[in-house]
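Undergrad: sequence and predicted structure, then a few things I'm wondering about:
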Amino acid sequence: MNTDQDQLTSIGSVTLEVTDPESAARFYDEAFGLGERLRLRQTEVPSSGFRGFTMSLIVAQPAEVVHLLDAAVAAGATVLKPAEKSLWGFGGVVQAPDGTVWQLASEAKKDTGPATHRIEHVVLLIGADDVAASKRFYSDRGLTVAKSIGGYVDFAIDGSPIGLGLYKRRALAKTVGVAADGSGSHRVEINGDAAAFVDPDGFAWAPASGPASS
């Protein structure tokens, strides 16, 4: 049985494990400017291929997607999918120099004003091998499912600096335009308000109360 300390209600930040924190910090400051929502920690632990997760930046209009994509490319990112319209809105995908995959998306298909570099929501999307099992795992830790369609799950975490979703690993890789195969470390730690744990797909969680990593 889970205790109160196991109950998860918020994600304060995500810590990316990178080989060069100084270079990564410079990239993220120039590209996205996420502040305390994104932390960095040096690592030399092996990791290859798809790391099993993506970070999504949700914005208000297509102009913001293009603006962020251009800023990321100027800072050193690689375009995996160019910004374009889709059935659900407008979006593009880039890969940061440290290897993290970022989805840039807007539900809107038309602009209502100039780009402002404003990010409405940051969402961590975990590629789960068994979405149903991972859904139960997180539900047992107090999270409420806001949306569950096919192999996609979105959790309701009101007021949380970072949202959380699940998607079938191979489907997520296909969505962002990379091969699904990968091995080694996920190179990410998720900083929530619960006691430390590891989920069914090997993603490590730790309390968010500690100081920012560098």
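TA: Received, thanks.
Undergrad: could you use CA atoms for every contact and neighbour count after this?
TA: OK.
Undergrad: what's the burial count for residue 23?
TA: 12 (other CA atoms under 10 Å).
Undergrad: in a helix, that's where it is, yeah?
TA: Yes. If the criterion is DSSP: H, G, I helix; E, B strand; the rest coil, then residue 23 is within a helix.
Undergrad: distance-wise, check it relative to residue 167.
TA: Residue 23 sits 30 Å away from residue 167, going by CA to CA, to the nearest Å.
Undergrad: all helices for this protein, in order.
TA: Assigned by DSSP state H, the helices in the chain fall at 21-31, 62-75, 131-140, 169-176.
Undergrad: highest mean neighbour count out of those?
TA: Compared across the helices of the chain, helix 62-75 shows the largest average neighbour count, a mean of 22 (mean count of other CA atoms under 10 Å).
Undergrad: tell me what that one is packed against?
TA: Here helix 62-75 touches helix 21-31, strand 78-85, strand 90-95, strand 101-106, going by 3 or more CA pairs under 8 Å, 6 or more residues apart in numbering; DSSP states H and E.
Undergrad: now do the contacts for residue 197.
TA: Going by CA atoms under 8 Å, 6 or more residues apart in numbering, residue 197 touches 204, 205, 206.
Undergrad: alright, now check it against this:
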Amino acid sequence: MTSIASVTLEVADPAAAERFYDAAFGLGPKLRLRASDAETSGFRGFTLSLTVSQPADVEGLVGSALAAGATSLKPVAKSLWGYGGVVQAPDGTIWKVATSAKKNSGPATRDIDAIVLLLGAEDVKASKQFYVGQGLTVGKSFGGKYVEFEDGAGPVKLALYKRAALAKDAGVPADGAGSHRIVLGSTAGPFTDPDGFAWEAASLATSE
């Protein structure tokens, strides 16, 4: 089954980005970095979400990200679905940290239960069909609003969301232009999806 084998963020300064991500989230090899000076502005059309077990974990990870230099886009708060907050890394990547739990069950940890890459799609149904054609398997689907694919053995789960709705969820304007500044690796690559997100063969997705 096709799945994401790697996620590579294209950043201006890989060494600085590595220091930030080690201090903020401790993702290690689950996240790769590559030098790039490709022009980009505004919303890049994607967010990365970290799912954790309890509110204390959300507060800890968001706090460490802010201490390492991230900018708050949505302060940590309760909602109908749980508890979470949104930050923007110094390299421009938007991260959401959230839990469905509304109460703590124990001491805070830095354990991350899942990493979800949400791609903003202009036409979710069309993008869904495109990815099915590339060998991905649909796990959940809610019409033209949201699609989640089965993650297989990959470190990151892939989901599609309406671009405007994703920007709203992240707390930023939907306008954006230029490079997405992200490259995905899989056994099905290389290809480019309908919204311009680039995939490459997993063997080529090396970190720098």
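TA: Noted; the coordinates are in hand. The model shown is predicted, which means the values in this text are computed figures rather than measured ones.
Undergrad: out of the helices of structure 1, which comes closest to residue 49 of structure 1?
TA: For residue 49 of structure 1, the closest of these is helix 169-176, at 10.3 Å, according to CA to CA.
Undergrad: hmm, who's touching the closest one?
TA: Looking at what lies outside helix 169-176 of structure 1 - CA under 8 Å, 6+ apart - the contacts are 50, 52-53, 80-81, 93, 101, 103, 126-129, 179-180.
Undergrad: emit the PyMOL select command for whichever of those are buried.
TA: Entered in PyMOL, the line below selects the buried ones among these, by 16 or more other CA atoms under 10 Å:
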select buried, resi 50+52+53+80+81+93+101+103+126+127+128+129+180
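Undergrad: distance between stretch 202-214 of structure 1 and the chain's centre?
TA: Computed by CA atoms, centre = their mean, to the nearest Å, the chain-centroid distance of stretch 202-214 of structure 1 equals 15 Å.
Undergrad: ok, stretch 107-114 of structure 2 next?
TA: 17 Å.
Undergrad: list the buried residues in that stretch.
TA: Here stretch 107-114 of structure 2 shows 108, 110, 112 as buried, counting by 16+ other CA under 10 Å.
Undergrad: residue 20 of structure 2 versus residue 89 of structure 2, what's the distance?
TA: 8 Å.
Undergrad: hey, what's in contact with both of those two?
TA: What both residue 89 of structure 2 and residue 20 touch, as defined by CA under 8 Å, 6+ apart, is the set 65, 69.
Undergrad: who wins for proximity to residue 64 of structure 1 among the helices and strands packed on helix 62-75 of structure 1?
TA: strand 101-106 (8.1 Å).
Undergrad: equivalent range in structure 2 for that closest one?
TA: Aligned using TM-score structural alignment, strand 101-106 of structure 1 spans residues 94-99 in structure 2.
Undergrad: ok, stretch 21-30 of structure 1 next?
TA: By TM-score structural alignment, stretch 21-30 of structure 1 lines up with residues 14-23 in structure 2.
Undergrad: that stretch vs structure 1, average distance?
TA: After superposition onto structure 1, stretch 14-23 of structure 2 sits on average 0.6 Å from its aligned residues (mean CA distance after the TM-score superposition for structure 1).
Undergrad: who touches that stretch?
TA: 11, 27-28, 33-35, 64-65, 68-69, 89-91, 208.
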